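Engineer: sequence unknown, structure follows:
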């Protein structure tokens, strides 16, 4: 935990104690895991042990080491799962993380990447298999270099669990491979079109993209990176909302499918979860993925990735880069952002329905925590111009508080009500602002159409908020009273007391490390 995390929660005193307690518990768990890992590895290395379980325990400890290393947040909730499920979910997560690491590495040639991804479900069942072709500076390279420890634990799982993990990784890899090929073909076609449109005798001077060959690498010169990014992103790899849903299904909806099937295979949850072709499970994944895609626009754009569908952003700007126009506090960008938020919010009724079907407490918390984080993030990014300037995240203290609060369906409904009200109030404020802006002179036809679309989206957002509130037990009158009231700030704490409390908690935390 950093001082910045404490500083962000200074005016939210209830978050401070939760933040420090969580950090202490997390540090103790990680320290114990590292100690177990070191002991078991030493025992295996010196060959003096006669315990036949030491090797298995050693690779298991290594898997949890990589789980901690790749995602501290997921590691905490996975460790809290019922023992029957814990190892299966850990291995499932590591398998998907490894697959995602291969897909994201742009230094791997496309043909090789597709080959490895499509064979991944078989490779992960091959004793000793590893992958060493990621970039040297890839943060998750070490997981793949030592993937044999994951293979060892995967092969020790019950057949029912292995079947689920293999099936989901196969289907996900196929979807990722298809997407990578389609994205490359689109980029190549756009690059070739740009090259043909530019005069051949002064291509270097104009920064035109040179013709490409059959290589999977476009080999674009570094001095033309900015121009190339604008050209490539103008094509956009996700055109329609159907494309968007399909992509999110492959990278997140299938995760929901796999986890649900693991829950049912364990006997801890009912087969009712897999009814209706796992539609609810798919929505669980789509809601999380859509929030991440919406929040990460700036980072993705600057890394030449585009996941916002043109069917949405095309209402507000001629190119994706047009969303970064700071005019009127990123007006075009915020309209597109709100449209993306509206699209994501539509999955919340399914999320509530899925969570209401869960029985086992640790499974419930495992599923509920990411969802309450997502609704809080949606409330944070809605109509927020900072999305087009950098990464926007909820406070660490708020995240820890939500982890502690999301214990059952009633608690989750209260959290959903809290942030849905916040979204509803922001929607009403933005509708009023658009109404004032629409009355000014000099708007182009495209701008007028964009404003009309933005208003229609906000109307839909209002209806969706009302639906969510009703599903959580809030009637319309209660909602309207809540919206009409001025949003209260955090509890007033004497100016001197807040930093004193924060310093005390930080010193206590530091002393225990």
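Structural biologist: Thanks, I have the structure now. Values in this document were obtained by computation on a predicted structure and should not be read as measured data. Numbers count the residues shown, from 1 in each chain.
Engineer: From now on I want contacts and neighbour counts done on CA atoms only, so please keep to that.
Structural biologist: Fine.
Engineer: center of this protein, which residue is that?
Structural biologist: residue 292 (3.9 Å; Cα atoms, centre = their mean).
Engineer: residue contacts, that one?
Structural biologist: With contacts defined as Cα atoms under 8 Å, 6 or more residues apart in numbering, residue 292 is in contact with no residue.
Engineer: here's the one I want to compare it with:
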């Protein structure tokens, strides 16, 4: 319920008027969340874990609900263990010589009932302070699932320790870092799916590509938040890219560098596009419908985020986000490979429309976008469903009747929210 209220609060009335097609998916999302709330176990440790997930990863809280209980609990604990490890990395107020030993030994700490380390802020600090409840849940999982979580935690911690004192200078550095913090997560998920007997193991390079796509989208979108991090900026954009445009990475946020900043941003997005083909390969191999939806939804949102960020100066003014109604549509409509091909095709079309003739990477960007669109077309599975990430100025809501109907729908929508 809290997620829907927050989504609606974020969505201005003008946004809903422009996109009345968002209303039904938002209402469906409300119902999904009501059912998810009812499924939260009463045991104190499980109740804490599910409520904590709802706070630190609301979208993830929704997508895991469709999985069976055993797998859902394992993925829940998997995520929270790694979220705790990530909280140590995110807390830049901690000196490196404090964090490095924790990174390297974190996989052992998850079994130590006495170990405790307070860091982070807000909900993540609460997670760290009450991490013993996550450990309790971990010990109730199948041994094979615990081993996957332990192994990924060990490898991720080692990668974080490596990059705590190492700059991301090249694209290879970026790919290696993102493999540690995101690619390993997807590799771990694949191993959990296999351990549950529901799916075959996804090859590591393909699984890692999924993580690289998701994390690249986050790194691009979160430029301003990372560069303004106190006491020390977090810099994940490779030096070998931004040095072609400015002298210092933080210079991209200044208005006088807007043209160079857009070209740099577009090169970052173009670099991320190389992971799309492997994502489609990985998705096409799944058999279990629930796992497919769990796996596919974040990838559709990632390419949607890339489409939103491409050639968008707002990346340097704040973190642009997909509108709440569009997220609800993705959650509601991503069910089959047909949906995925349709979404990938549409979002790549959005990017193609924004490629400027004077952009130094225009030809490479178009080549990569057209390659993905060819895969989507050649599949023979593409549907005509639209996510409406952008709308024509001559669309439905610009007619007088459209405005009247939209206002009526919004009024009904507000009433339904109020009585529930």
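Structural biologist: Noted; the coordinates are in hand. Remember, predicted model here, so these are calculated numbers, not experimental data.
Engineer: Could you list every helix and strand in contact with the helix or strand containing residue 184 of structure 1?
Structural biologist: Counting by DSSP states H and E, the element that carries residue 184 of structure 1 is helix 159-197. Packing partners of helix 159-197 of structure 1 (3 or more Cα pairs under 8 Å, 6 or more residues apart in numbering; DSSP states H and E): helix 83-104, helix 110-118, helix 120-123, helix 225-235, helix 254-265.
Engineer: In structure 2, point out the residues matching the next helix or strand after it.
Structural biologist: Once helix 159-197 of structure 1 ends, the next helix or strand along the chain (criterion: DSSP H and E) is helix 203-206. Using TM-score structural alignment, none of the residues of structure 2 align to helix 203-206 of structure 1.
Engineer: In three-state terms, how would the residue mapped onto residue 107 of structure 1 from structure 2 be classified?
Structural biologist: Here residue 107 of structure 1 is matched to residue 93 in structure 2, going by TM-score structural alignment. Following DSSP: H, G, I helix; E, B strand; the rest coil, we place residue 93 of structure 2 in the coil state.
Engineer: Now do the strands in the stretch 201-350 of structure 1.
Structural biologist: Ranges of strands within the stretch 201-350 of structure 1: none, based on DSSP state E, counting those that start in this stretch.
Engineer: if we can go back for a sec, pull out the buried positions in the helix holding residue 184 of structure 1.
Structural biologist: 161-162, 164-166, 168-177, 179-180, 183-184, 186-192, 194-195 (16 or more other Cα atoms under 10 Å).
Engineer: Same check on stretch 472-485 of structure 1?
Structural biologist: 472, 474, 479, 482-483.
Engineer: what's it in contact with?
Structural biologist: By Cα under 8 Å, 6+ apart, stretch 472-485 of structure 1 touches 413-414, 416-417, 421, 424-425, 466, 469-470.
Engineer: cutoff 10 Å now
Structural biologist: If you take Cα atoms under 10 Å, 6 or more residues apart in numbering as the criterion, stretch 472-485 of structure 1 is touched by 349, 352, 409-410, 412-418, 420-426, 428, 465-470.
Engineer: same question, stretch 35-44 of structure 2
Structural biologist: So stretch 35-44 of structure 2 is in contact with 1, 29-31, 33, 46-51, 54, 61-62, 64-66, 69, 133, 136-137, going by Cα under 10 Å, 6+ apart.
Engineer: How much space separates the match of residue 107 of structure 1 from residue 272 of structure 2?
Structural biologist: 30 Å (Cα to Cα, to the nearest Å).
Engineer: now swap in residue 58 of structure 2 and tell me
Structural biologist: Counting by Cα to Cα - residue 58 of structure 2 and residue 272 of structure 2 are separated by 24 Å.
Engineer: So for those two, which residue has more residues nearby?
Structural biologist: More crowded of residue 58 of structure 2 and residue 272, by other Cα atoms under 10 Å: residue 272, with 21 against 15.
Engineer: Structure 1: which residue goes with that one?
Structural biologist: That one, residue 272 of structure 2, aligns with residue 344 by TM-score structural alignment.
Engineer: Then residue 29 of structure 2?
Structural biologist: Checking TM-score structural alignment: residue 29 of structure 2 goes with residue 22.
Engineer: Residue 334 of structure 2 too?
Structural biologist: Superposed on structure 1 with TM-score structural alignment, residue 334 of structure 2 falls opposite residue 406.
Engineer: Test my guess that its match contacts residue 355.
Structural biologist: No. Under the criterion of Cα atoms under 10 Å, residue 406 of structure 1 is not in contact with residue 355, lying 11.0 Å apart.
Engineer: Now the common contact residues for those two.
Structural biologist: 364-365, 367-368, 371, 412.
Engineer: what about the helices in the stretch 301-450 of structure 1?
Structural biologist: With DSSP state H, counting those that start in this stretch, the ranges of helices along the stretch 301-450 of structure 1 come out as 310-313, 327-345, 348-356, 361-381, 396-405, 409-438, 445-471.
Engineer: Show the contacting residues for residue 103 of structure 2.
Structural biologist: When contacts are counted by Cα under 10 Å, 6+ apart, residue 103 of structure 2 touches 85-86, 88-89, 109, 153-162, 164.
Engineer: got it, and residue 61 of structure 2?
Structural biologist: 3, 33, 36, 50-55, 72, 76.
Engineer: Try it again at 7 Å.
Structural biologist: By Cα atoms under 7 Å, 6 or more residues apart in numbering, the residues touching residue 61 of structure 2 are 53-54.
Engineer: Can you check which part of structure 1 the one helix or strand it maps to sits on?
Structural biologist: Assigned by DSSP H and E, residue 61 of structure 2 falls within helix 58-63. The aligned range for helix 58-63 of structure 2 in structure 1 is 72-77, by TM-score structural alignment.
Engineer: average gap between the matching stretch and structure 2?
Structural biologist: On superposition with structure 2, the mean distance recorded for stretch 72-77 of structure 1 (mean Cα distance after the TM-score superposition for structure 1) is 0.8 Å.
Engineer: Just checking the distance from that stretch to the centre of its chain.
Structural biologist: In this view, stretch 72-77 of structure 1 has its centroid 14 Å away from the chain centroid, taken as Cα atoms, centre = their mean, to the nearest Å.
Engineer: Thank you kindly, that will do.
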